[in-house]
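> Quick one: sequence and predicted model below, then my questions.
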Amino acid sequence: MIRLDDLALFVRTAALGSFTRAAREADLLPGQVSAAIQRLERELDIRLFARSTRSLRLTAEGEQYLPYAREVLATLEEGRDRVHGDKNELGGVLQIAAPSDVGRNVLLPWITEFRKAHPKLALRLFVSDFVTDIFRDPVDVAIRYGSTQDASYISLPLAPENRRVLVASPAYLEKHGYPRKLEDLLHHQCLLYSLSGSVYNRWVFPDGNGQSDLLVSGNFVCDDGDLVRRWAVAGQGIAYKSWLDVCEDVRAGRLKVLLPEQPGEAAPLNLICPHRKQFVPAIRQLHELLRKRCAALSAEQASYNFNGKPAASAKNVKRR
């Protein structure tokens, strides 16, 4: 008979690619994980992993069996949730990964509010601009910017119409002047973002023919999106940021949007889940809350006149 613990260890070993890492996560010895995999292989009468002294990889049979193992575990988890009383009384642990800026300054109060509404739920929030591997890293969902084409996971929109905007502080603009066209950015101090050693100094703007690429430069480079925004607020230069990241600063007058007639690059925000069967009640309810809150901010982006005050249609849009 197949043991559920062995099945769970198989799924995590496949995700982590190592008996040692799976053992560390489960607080077991590597030999115990290896023994569990061997029991499962005997029950199934197949070889799940091809092992060597330096590598561990799924066999063809293991790859074929893995989605069924995931589905069994997810179904059991969902069944457990359903039989434990009120479905709105969430429990367990929910692990969330989010980008640095939107995670700290936009999502954090909403996620904290969500936790207060469900006192039996434990939250673990991982804030970083490094892209989380939702199959290998110990997270349940990841919140990411950008279009998603990978069919191996589930992508649920939070702010599908979100775009980037050019912003700078009033102090910087008073000293260095306003750019009147995109090419003027070449003569300004641009605040640059880097990730994994690559500096993103090619700013993309959509136009009627597709897109325009502008190679900008600046003396400030950082691998944390939140710090780029803070440099902009401090008057150090021009940033090209997601509207969700800077909308509070624009509303408060700490930043001004530049070239508002120029559309910015699309920056949709999505909630990523490894498998639809893992879309448990806690994730469903969190997605609904974040989607509604992001929709309000996205609506404000469409109606803001960027002259320091919201347009009439946006006066009642507030961040909750």
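Done, it's in. These numbers were taken from a predicted model, which means no experiment stands behind them. Numbers count the residues shown, from 1 in each chain.
> going forward, measure contacts between C-alpha atoms and count neighbours the same way
Noted.
> Quickly note the distance from L227 to L191.
10 Å (C-alpha to C-alpha, to the nearest Å).
> Give me the more crowded residue out of those two.
L191 (26 against 16; other C-alpha atoms under 10 Å).
> Name the residues of the host helix or strand of that one that are buried.
Per DSSP states H and E, L191 falls inside strand 191-195. For strand 191-195, the neighbour count (16 or more other C-alpha atoms under 10 Å) marks 191-193 as buried.
> since we're on D27, how many residues are nearby?
D27, neighbours per other C-alpha under 10 Å, totals 9.
> Take this one as well and set it beside the first:
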Amino acid sequence: MKPTSTADLSLFLCIARHLNLSRAAVELGLTPSALSHALRQLEARLDVRLFNRTTRSVALTEAGERLHARLQPAFRDIADALEDLNSFRDKPSGNLRITAGRAAAELALLPLANRFLTAYPDVRLEIVSDDALVDMVGAGFDAGVRLGERLQADMVSLSLGPYLRSVVVGSPAFFERHPMPQHPQDVKGLPCIGHRFPSGTLYRWEFERGGIRLEVDVQGPLILGDVSLMLAPALQGLGLAYVFEDMAKPYLESGQLQQVLGDWCQYYPGLHLYYPSRRQVPAALKAFIEFVREHR
């Protein structure tokens, strides 16, 4: 077997993390064709096939899975060793990758990003917007932001702010054509803008009052996969929308939207920064955690 460099193995781990040559190529700064060529060369040197590849999918072979299982902790130890050097610098440096839903990024992360990067100019922050729950370690993220009620039990978490509230809103033009609902069940008879999770499940609107909890299946002309996209069609009068109150606040104050069923819309655990418990937290993440504690 011909010698193999750590750069080749890093390339292998990147492909194994994404199981997608195009996404891995973007992270590595290569073209997909160059990455595919490099992978073929690596497999030729090792004289073993690491991935099964078709035009639509990439999957680890049994040999690839075994190599991945052995390399991943070893490269994590190397990364931790390099992180130790950050303690000798005046300020942390390096990459910080955070996964967050689009609404979470808009409401919590982006307001912090400018101040954090001003305080830590040697840190490169990458925010990847994805409403799906991802395997953080496997996907190469340092941390994530999700609602407190959706966090995995084995994660360390830190609140990013107060409890949140979702509200039902509609435009004045909408209520000229349709009655205002007086009870959560009334929305069943009205056009609503639906939300489908990445898993494929349609979100059931949640209500609570006086200890009574209701989940309502809504119907309507439009279904979206992103909560932050619901305001535009609601402003146009297409249907009722169920959105974060903070997102709708400017339009409620201007009168472009009106809120209904306010006494049924209760507060719930807000957004949390979460990260895996590790022997050593990367310096850039440690700095971000301390920054959040000081500025939330």
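Sure thing, it's come through. These figures come from a predicted structure and were not determined experimentally.
> Aligned against structure 1, show me the partner of G237 of structure 2.
Aligning on TM-score structural alignment places G237 of structure 2 opposite G235 in structure 1.
> can you check V123 of structure 2 too?
So V123 of structure 2 corresponds to L121, using TM-score structural alignment.
> Which parts of the stretch 51-200 of structure 2 are strands?
51-53, 58-60, 94-100, 123-129, 143-147, 155-159, 164-170, 193-195 (DSSP state E, counting those that start in this stretch).
> K249 of structure 2: which of the ones you listed is closest?
strand 164-170 (10.0 Å; C-alpha to C-alpha).
> related to what we said a few turns ago, tabulate the buried residues of strand 191-195 of structure 1 in CSV, adding columns for distance to D5 of structure 1.
Shown next, in CSV, are the buried residues of strand 191-195 of structure 1 (distance: C-alpha to C-alpha, whole Å):
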residue, distance to D5 of structure 1
L191, 49
L192, 47
Y193, 43
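> With respect to L258 of structure 1, which of these is nearest?
Of these, the one sitting nearest to L258 of structure 1 (C-alpha to C-alpha) turns out to be L191, at 14.3 Å.
> ok, now which ones touch the closest one?
217-221, 228, 231-232, 236-240 (C-alpha atoms under 8 Å, 6 or more residues apart in numbering).
> Quick check: the gap between E43 of structure 2 and F207 of structure 2.
Counting by C-alpha to C-alpha - E43 of structure 2 and F207 of structure 2 are separated by 55 Å.
> Tell me which of the two has more neighbours.
For E43 of structure 2 versus F207, neighbours defined as other C-alpha under 10 Å are more numerous around F207 (21 against 15).
> quick one: contacts for that one?
184, 213-215, 264-266 are the contacts of F207 of structure 2 under C-alpha under 8 Å, 6+ apart.
> cool, F141 of structure 2 as well?
F141 of structure 2 touches 96-99, counting by C-alpha under 8 Å, 6+ apart.
> go with 10 Å
96-99, 126-128, 134-135, 275-276 (C-alpha atoms under 10 Å, 6 or more residues apart in numbering).
> and the alignment partner in structure 2 of D101 of structure 1, what is it in contact with?
When structure 2 is aligned by TM-score structural alignment, D101 of structure 1 is paired with A103. Counting by C-alpha under 10 Å, 6+ apart, A103 of structure 2 touches 109, 129-131, 146, 226-229, 243-244, 247.
> just G197 of structure 1 next, same as before
Here G197 of structure 1 is in contact with D223 (C-alpha under 10 Å, 6+ apart).
> That one and F130 of structure 1, how far apart?
11 Å.
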